[in-house]
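A.B. asks: sequence first, then the predicted structure, then my questions.
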Amino acid sequence: MRPPAPWADLPFFDDPWPAIRDRLPDDFLPGPDRVFAALEGLPPQDVRVVILGQDPYPTPGHANGLAFSVTPETALPRSLANIYREMADDLGDRPHDGDLSHWAAQGVLLLNTSLSVLPGQAGVHAKWGWDGLARQAVALAQSHRPVAFILWGAHAQKALKGMPRDVDLLIETAHPSPLSARRGFFGSRPFSRVNDWLTARDEPAIDWIGTGGLFAPSQEG
């Protein structure tokens, strides 16, 4: 469970990460190979969009280390099904499964505020100190370029409060959960809004659906 090299200098990895690491039980999810999946393969200079979740799915075999994402063979969780419904309304199509790794490959940071959970116990590690990592990682990404923020729900909005700058894009809506999606999430069209902002900056749009044309990471660092 080594910190990904491009992010290893974040203060989080000096404290409190060692204490968190030593407390993690053998059966934590998504497991040691996927705990930092959101940061691995996506150096801070390549982050273009930030989507912040809460914690990994607590069902074994579902979480793959990326916020809102599940393993390809997993049925869509209700929030992700609503995200795809909004995407279909916004863009006319949606991915064929719930694995969002093709978003990460294009510079979308899919980070949770807590990176570990126990089977069947959602939120159980929420107060372990994980939350500092999200703010530090986002701040490092912002030091390289303007960033688009998609913040769904009060939890994400509170966690990154004050971080979006005038040069960034901020999209704040209700959470896609079935309990709140009709309070402003549906109809918000975040995917086309992000792409309009990126293309206005002469950057490639995100291929949200996964039909090809993946973003080529920079060679910096």
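C.D. replies: Sure, I can see it.

A.B. asks: going by C-alpha atoms from here, please, whenever you check contacts or count neighbours.
C.D. replies: Fine.

A.B. asks: for the helix of greatest length in the chain, name the packing helices and strands.
C.D. replies: Ranked by residue count, the top helix of the chain under DSSP state H comes out as helix 78-91. Applying 3 or more Cα pairs under 8 Å, 6 or more residues apart in numbering; DSSP states H and E, one finds that helix 78-91 makes contact with helix 190-200.

A.B. asks: put this beside the first:
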Amino acid sequence: MSVSASLIAPLEAGWERALAPAQEQFHSVRDQVQRRRDDGEHVLPAPQDVLRAFRQPFAEVKVLVIGQDPYPTPGHPIGLSFAVSSDVRPLPRSLRNIFTELQQDVGADPSAHGDLSHWAHQGVLMLNRVLTVAAGSPASHRGIGWEAITETAVRALVGRGTPLVSILWGAQARKLQPLLDAGDHTEVITSAHPSPLSASRGFFGSRPFSRTNEALRRLGTEPIDWQLPPARS
């Protein structure tokens, strides 16, 4: 059985190869998540979105944003860390804080929507450390096996030997820093998580967006246009 068959939704071919070493963990997590759903737990995000991050082209990732786990509010998580569908209102508070820092950092107008696909299309991979959560219960799926899978993803990205800037927000994300400090083709930017509980303790003023673009230029690749376009009607 392929990795992509272990949970609903196919993976991009590069990710299918990159995550092959984690196939056993995929099968274990798939079984655990399915048991929870069968027992009546409302697992987020929807099955088809759990592996959405791994549908981006593996070879084109140049910025890695690591979060913690999906939003625990039904209707919010869509498989890309911190992003929501364009019609979600109000925006999650963590995302509002991200937009506040984005404006202060690079002058980008705050977006009225949380669709971050404009970033994804430029090679920004928004990956949570844990890819599922029980509705209303943050961190409820930590320790069921996702960490090994996302660690495999990080190792594979670093192993390409091509430019990679990583933005690690929060303590769970920062645990991956030793894997990302891998040489002259990688740079790491860390800060507190943008959640309302911690944003004022080191996220605000951390300038992750301008620092990322500075790092990309040093690594010889194009910066990111962080300004989000209006939502499509």
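C.D. replies: Here it is on my side, so go on. None of the values given here were measured: they were computed from a predicted structure.

A.B. asks: circling back to that earlier point, just checking, next helix/strand downstream of the longest helix of the first structure?
C.D. replies: Going down the chain from helix 78-91 of the first structure, the next helix or strand is helix 101-104, by DSSP states H and E.

A.B. asks: what's that following helix aligned against in the second structure?
C.D. replies: Aligning helix 101-104 of the first structure against the second structure (TM-score structural alignment) gives residues 117-120.

A.B. asks: returning to what we had before: show me the contact partners of the longest helix of the first structure.
C.D. replies: For helix 78-91 of the first structure, the surrounding residues in contact (Cα atoms under 8 Å, 6 or more residues apart in numbering) are 68-69, 93-95, 98, 176-178, 181, 186-192.

A.B. asks: tell me which residues of it are tucked away?
C.D. replies: Of the residues in helix 78-91 of the first structure, S79, L80, A81, N82, I83, Y84, R85, E86, M87, D90 count as buried by neighbour count, 16 or more other Cα atoms under 10 Å.

A.B. asks: over to stretch 42-59 of the first structure?
C.D. replies: Buried residues in stretch 42-59 of the first structure, counted by 16+ other Cα under 10 Å: 42-58.

A.B. asks: same check on stretch 73-91 of the second structure?
C.D. replies: Quick answer for stretch 73-91 of the second structure (16+ other Cα under 10 Å): 73, 76-87, 91.

A.B. asks: repeat that for stretch 153-166 of the first structure.
C.D. replies: Residues G153, A156, Q157, A159, L160, P164 are the ones in stretch 153-166 of the first structure that count as buried (16+ other Cα under 10 Å).

A.B. asks: going by distance to A37 of the first structure, which of the residues you listed wins?
C.D. replies: For these, the residue nearest A37 of the first structure by Cα to Cα is A156; the value is 19.0 Å.

A.B. asks: which residues does the closest one contact?
C.D. replies: Residues in contact with A156 of the first structure (Cα under 8 Å, 6+ apart) are L52, G53, Q54.

A.B. asks: trace it over to the second structure, please.
C.D. replies: So, by TM-score structural alignment, A156 of the first structure is matched to A173.

A.B. asks: now do stretch 18-30 of the first structure: distance to the chain's middle.
C.D. replies: Put simply, stretch 18-30 of the first structure sits 20 Å off its chain's centre (Cα atoms, centre = their mean, to the nearest Å).

A.B. asks: how about stretch 153-170 of the first structure?
C.D. replies: Worked out by Cα atoms, centre = their mean, stretch 153-170 of the first structure lies 13 Å from the chain centre.

A.B. asks: just stretch 122-131 of the first structure next, same as before
C.D. replies: Distance, centroid of stretch 122-131 of the first structure to centroid of chain: 16 Å (Cα atoms, centre = their mean).

A.B. asks: ends of it, what's the gap?
C.D. replies: End-to-end span of stretch 122-131 of the first structure (Cα to Cα, to the nearest Å): 15 Å.

A.B. asks: stretch 13-26 of the second structure now?
C.D. replies: End-to-end distance for stretch 13-26 of the second structure, by Cα to Cα: 16 Å.

A.B. asks: and for stretch 139-151 of the first structure?
C.D. replies: This stretch, stretch 139-151 of the first structure, spans 15 Å end to end (Cα to Cα).

A.B. asks: the strands in the second structure, which residues?
C.D. replies: In the second structure, the segments counted as strands under DSSP state E are 43-44, 63-67, 124-128, 133-134, 164-169, 186-191.

A.B. asks: and these as a markdown table, adding distance to R17 of the second structure?
C.D. replies: Shown next, in a markdown table, are those (distance: least, Cα to Cα, whole Å):
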| stretch | distance to R17 of the second structure |
| --- | --- |
| strand 43-44 | 26 |
| strand 63-67 | 19 |
| strand 124-128 | 17 |
| strand 133-134 | 26 |
| strand 164-169 | 19 |
| strand 186-191 | 21 |
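
A.B. asks: looking at these, which is closest to P229 of the second structure?
C.D. replies: Nearest to P229 of the second structure, of all the strands of the second structure, is strand 124-128, at 15.7 Å by Cα to Cα.

A.B. asks: ok, the spatially closest residue to R189 of the first structure that is not a sequence neighbour to F185 of the first structure distance?
C.D. replies: Nearest non-adjacent residue to R189 of the first structure, counting by Cα to Cα, 6 or more residues apart in numbering: D90, 5.3 Å away. Distance from D90 of the first structure to F185 of the first structure, counting by Cα to Cα: 12 Å.

A.B. asks: what touches both of those two?
C.D. replies: Common neighbours of D90 of the first structure and F185 (Cα under 8 Å, 6+ apart) do not exist.
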